[in-house]
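K.L.:
Dropping the sequence and predicted coords here.
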Amino acid sequence: MDKLYNLGDSVKTVGYILLLIAAILGAVILYSVYQNLFAPESSGNMAPDFELEALNGTKIKLSNLRGYVVILDFWATWCKPCRQEMPILGKIYDTYSSKGVVILSINIQENKGTVAAFAQAYKINWTILLDINGNIASKYKIKYIPTLIIIDKNGCIKHKHIGVTQYNVLASEIDSLLKG
């Protein structure tokens, strides 16, 4: 009888161990999925290069902006949080454009006329790029907008924000990148 009782305890122990292993594997898988959904590249990796047409018709290539801190702003005109973030980006532009910071607001999949009307209404005076096919947003694994990606002077991704980002958060990150 004692042997049967001990066998039951062993089965329970093995069951608990298997449950623990399954929980750990589940956590690892969820973390991996999270990283793939939300991280365009690991922090510190080079930002994928691209070339897009600006609203004014000029071509802008990211790699030509080495030496600047670059903010990539992925957005759309119909996105309410994107509209809420525009005044914050305007304040960042006014404060930092003369200090070596470039803002590239990358509109995703909208026509030039719609974007131009929006830019005029919101008095946007920084560069707006047109990602008409959404290829650059896909390259950066953008799933939600607004998304901001902050790139250092060497072209490395340093920060990513999903949703409206407050001025003081951006200013702090920009200040540290300008010093470095």
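P.N.:
Yep, it's here.
K.L.:
alpha carbons only for contacts and neighbour counts from here, please
P.N.:
Fine.
K.L.:
Select the longest helix from the chain.
P.N.:
Longest helix in the chain, counting residues (DSSP state H): helix 2-38.
K.L.:
one more structure, for comparison:
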Amino acid sequence: MRTFQNLVGEKGLLLVFVYGTWCAPCVQTLYSLGRTSEIYQHEGVNVAVASVDDAQILKNFKATAPTPINFPLLADHDEALHKLYTSAVAKTYLVIDANGILRAKFVNADGRSKPSHQA
């Protein structure tokens, strides 16, 4: 079973992209993140994606994705993560430390800007 503690990277950080499978720009950003997630992981920051969709929808989405998704897709159907970190429903990056403290939040309003992997 996945827990928050085993999702956190070597440097004690987890980058979470909040999205919805119904949001086309979010899905494109997710695929882009898939191409760069290894850079984050190499620097000790793990990547996960949270969606308000339920677990079965995410399972089907991952199974039919045109490119491999090599990080966890987390179902946040009750929006607990969204409420805890006052996240917009979708297109937001959260950087969370090993203690569950939000260290940075990037609202990805235009679908083009992402947090630097150098940050």
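P.N.:
Looks like it arrived, so ask away. On a predicted model such as this, the values are computed, not experimentally measured, just so you know.
K.L.:
Superposed, what's their TM-score?
P.N.:
Remark: TM-score between the superposed chains equals 0.76 [TM-score structural alignment, normalised by the length of the second structure]; 114 aligned residues with a C-alpha RMSD of 2.5 Å.
K.L.:
mind listing what the aligned partner of T92 of the second structure in the first structure touches?
P.N.:
Counting by TM-score structural alignment, T92 of the second structure lines up with T147 in the first structure. Counting by C-alpha atoms under 8 Å, 6 or more residues apart in numbering, T147 of the first structure touches 72-75, 160-164.
K.L.:
that older thread, list the buried residues in the longest helix of the first structure.
P.N.:
Going by neighbour count (16 or more other C-alpha atoms under 10 Å), the buried part of helix 2-38 of the first structure is F38.
K.L.:
The second structure: matching residues for the helix or strand following it?
P.N.:
Going down the chain from helix 2-38 of the first structure, the next helix or strand is strand 51-54, by DSSP states H and E. Under TM-score structural alignment, strand 51-54 of the first structure has no counterpart anywhere in the second structure.
K.L.:
buried residues in strand 51-54 of the first structure?
P.N.:
Quick answer for strand 51-54 of the first structure (16+ other C-alpha under 10 Å): 52-54.
K.L.:
Contacts for that strand next, please.
P.N.:
Against strand 51-54 of the first structure from outside (C-alpha under 8 Å, 6+ apart): 59-62, 127-131.
K.L.:
could you redo the last one with a cut-off of 6 Å?
P.N.:
For strand 51-54 of the first structure, contacts defined as C-alpha atoms under 6 Å, 6 or more residues apart in numbering pick out 59-61, 128-130.
K.L.:
what range in the first structure matches the longest helix along the second structure?
P.N.:
The longest helix of the second structure (DSSP H) is helix 24-42. Across the first structure, the stretch matching helix 24-42 of the second structure (TM-score structural alignment) is residues 80-98.
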